[in-house]
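Enquirer: Return atomic coordinates for the entry below.
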Amino acid sequence: MERGRCMGKVYLVGAGPGDPGLITLKGIRCIREADVILYDRLVSPQLLVEAKREAEIIYCGKGPDCHFMNQNEINSLLTRYAREGKIVTRLKGGDPFVYGRGGEEAEVLAKNHIAFEIVPGVTSGVGACAYAGIPLTHRYISSTVVFVTGHYCDEKKIRWDNIASIETVVIYMGINQAVYIEQQMISNGRSPNTPICIIQEGTTSRQRVLTGELKDLSLIIEKHRVKSPGLIVIGEVVRMRSIISWFM
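Expert: From the prediction side, this is the model:
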């Protein structure tokens, strides 16, 4: 990492889905060399131990019902510190470019002529499923997979008629929209008996995995009081968990 004469640089780093061991070597290097670290709610605290003693560490997490710092404020901090000539690491849970607003932040940096790099991470849709013993694809079961956000799923932005036919469906941020997701998948042709899995706090020591059928999705979430962060997986690949489950 080279510091420019006048302008600093921003690294948008994926910290992985929860297990601190899943961050990349480059991601660790970005943490160690940063002057400023802006980190999200789902970043493991163990990763922050890697920061140098004099680094400024700023929490800017967002929860389902509470944003400690809004996106415009985060964008302003990234540009301000870079203009001060500092190396800035923006540490995000999962991957910056998969429901991580990394694209928005990179766009702001580009428009302000600030140097940046993207450091990919393991997104929770991949990592949490792996730790739950669920392969997203399988030669004999599923050759297609789609990632969907549940955050706007009750609006007309998502084509459920297309999604319902895809073999493996992974839904981020959908715990609070379970009733709607269940209704949309079934009304658009998915069998009510399709296997489903809910993964809460995947890849961590607090991981919880619940399985059942699509028609019971919302009931399972309500009965077990599932809270965010959580993933919903829909498809026949869920059955593989009974064979290859390995974590917890």
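Enquirer: Going by C-alpha atoms from here, please, whenever you check contacts or count neighbours.
Expert: Noted.
Enquirer: quick one, strands of the chain?
Expert: Taking DSSP state E to define them, one finds strands in the chain at 9-14, 36-39, 56-59, 87-92, 115-119, 145-149, 168-172, 195-200, 208-213, 230-234.
Enquirer: The spatially most central residue of the chain: what's it in contact with?
Expert: When CA atoms, centre = their mean is applied to the chain, the residue found nearest the centroid is residue 94 (4.2 Å). Under the criterion of CA atoms under 8 Å, 6 or more residues apart in numbering, the contact list for residue 94 reads 14-18, 100, 121-124.
Enquirer: cutoff 7 Å now
Expert: With contacts taken as CA atoms under 7 Å, 6 or more residues apart in numbering, residue 94 has the following neighbours: 14-17, 121-124.
Enquirer: so residue 147 makes contact with residue 168?
Expert: No. Using CA atoms under 7 Å as the test, residue 147 is too far from residue 168 to be in contact (8.8 Å).
Enquirer: okay, those two: which has more neighbours?
Expert: Here residue 147 and residue 168 are set side by side on neighbour count (other CA atoms under 10 Å), and the busier one is residue 168, at 25 against 16.
Enquirer: Now show me the structure for the sequence below, then we'll compare the two:
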Amino acid sequence: MPLEMGKVRLVGAGPGTVDLMTVRALRAVETAQALLYDALVADEILALAPAGCVRIQTGKRAGKTSMKQETINRLMLRLARRGLNVVRLKGGDPSVFGRSGEERAFLEAHGVEVDVVPGVTAASAAAAQFAFPLSHRGEARRIAFATARVQDGSVVEGGWSGLADAETTLILYMARDAARAAAARLMAEGRAPGTPALAVENAGREDARILSTTLSMLGEDVENAAFSGPVLLVVGEVASQARAAYAPSLRAASARS
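Expert: Next up, the predicted model:
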């Protein structure tokens, strides 16, 4: 008798701490029979999985060797065909640069039922942790989430002209190595060099660090900070409200004066 097809849940682990996971995400991990997790998922979250759970690290960390997306897709399908309850565990929210659309489309095309469980994304975690809003009346009417990929020293994605608007809070994910090129492109598109900017490392975690600077100095300051963890860049007037109340602050601008 053939096995009943298992189900796959694409689960957002949030920014890294258990207490910022949703209840639904917590229950999904606690009942998983197979867990495919990204490199940035914290050990305390992985420890929630039951003892008999199959655990497979898929990598998916910027700049590091990781499992190819096609391989991950095939692995989820193979585990589901074995009748297992599969959890694909991703940092942040699976629908924010988490390839949830690709994975859902592949699995559903092969007859696998898919659930998406949202999570707290890094931008929301950084804003809460360092006391600044993402939108603000009179300053920020729009929020734009983007990534910045660099080739030969220049950012390659289009659409940068729309990100130069002074009333837009721009959030750049996976941007540690692209800070200089992204800042240069934004200024070339007309964003003011003095626009407040932040770089947040390990947003939402106890070891988070924040760097407060301006757009013109963003690239240099990020390079000098020598961040090793995932970095989120925030560009916009709301960045001037940030406070380093809960974690070490890198006051690059103050140090220069």
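Enquirer: Any idea what the TM-score comes out to?
Expert: Superposed pair, TM-score by TM-score structural alignment, normalised by the length of the first structure: 0.93. Supporting alignment: 243 aligned residues with a CA RMSD of 1.7 Å.
Enquirer: if we can go back for a sec, now check the second structure for the residue matching the residue nearest to the centre of the first structure.
Expert: By TM-score structural alignment, residue 94 of the first structure lines up with residue 92 in the second structure.
Enquirer: dump the residue contacts of the closest residue to its match other than its chain neighbours.
Expert: Once its chain neighbours are removed from consideration, residue 92 of the second structure has its nearest residue in residue 14; the separation is 3.9 Å (CA to CA, 6 or more residues apart in numbering). By CA under 7 Å, 6+ apart, residue 14 of the second structure lies in contact with 20-21, 91-93, 119-121.
Enquirer: Just send these back as a markdown table, with distance to residue 27 of the second structure too.
Expert: Converted to a markdown table, these look like this (distance: CA to CA, whole Å):
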| residue | distance to residue 27 of the second structure |
| --- | --- |
| 20 | 13 |
| 21 | 10 |
| 91 | 16 |
| 92 | 16 |
| 93 | 16 |
| 119 | 13 |
| 120 | 16 |
| 121 | 19 |
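Enquirer: Please indicate which of those residues has the highest neighbour count?
Expert: With neighbours defined as other CA under 10 Å, the most crowded of those is residue 92; it has 28 neighbours.
Enquirer: That residue and residue 205 of the second structure, how far apart?
Expert: With distances taken as CA to CA, to the nearest Å, residue 92 of the second structure is found 12 Å from residue 205 of the second structure.
Enquirer: now swap in residue 55 of the second structure and tell me
Expert: Separation of residue 55 of the second structure from residue 205 of the second structure (CA to CA): 23 Å.
Enquirer: now residue 69 of the second structure
Expert: 27 Å.
Enquirer: Quick one: the helices in the stretch 1-150 of the second structure, in order.
Expert: Taking DSSP state H, counting those that start in this stretch, the helices of the stretch 1-150 of the second structure run over residues 23-30, 43-46, 69-81, 100-109, 122-129.
Enquirer: looking at those helices, which is buried most?
Expert: Burial of the helices of the stretch 1-150 of the second structure is given as mean neighbour count (mean count of other CA atoms under 10 Å); helix 122-129 ranks first at a mean of 21.
Enquirer: can you give me the angle that one makes with strand 231-235?
Expert: Going by axes from the mean of the first three to the mean of the last three CA atoms, to 10 degrees, helix 122-129 of the second structure is angled at 70 degrees with respect to strand 231-235.
Enquirer: Distance from helix 122-129 of the second structure to the middle of the chain?
Expert: For helix 122-129 of the second structure, the distance from its own C-alpha centre to the chain's C-alpha centre is 11 Å (CA atoms, centre = their mean, to the nearest Å).
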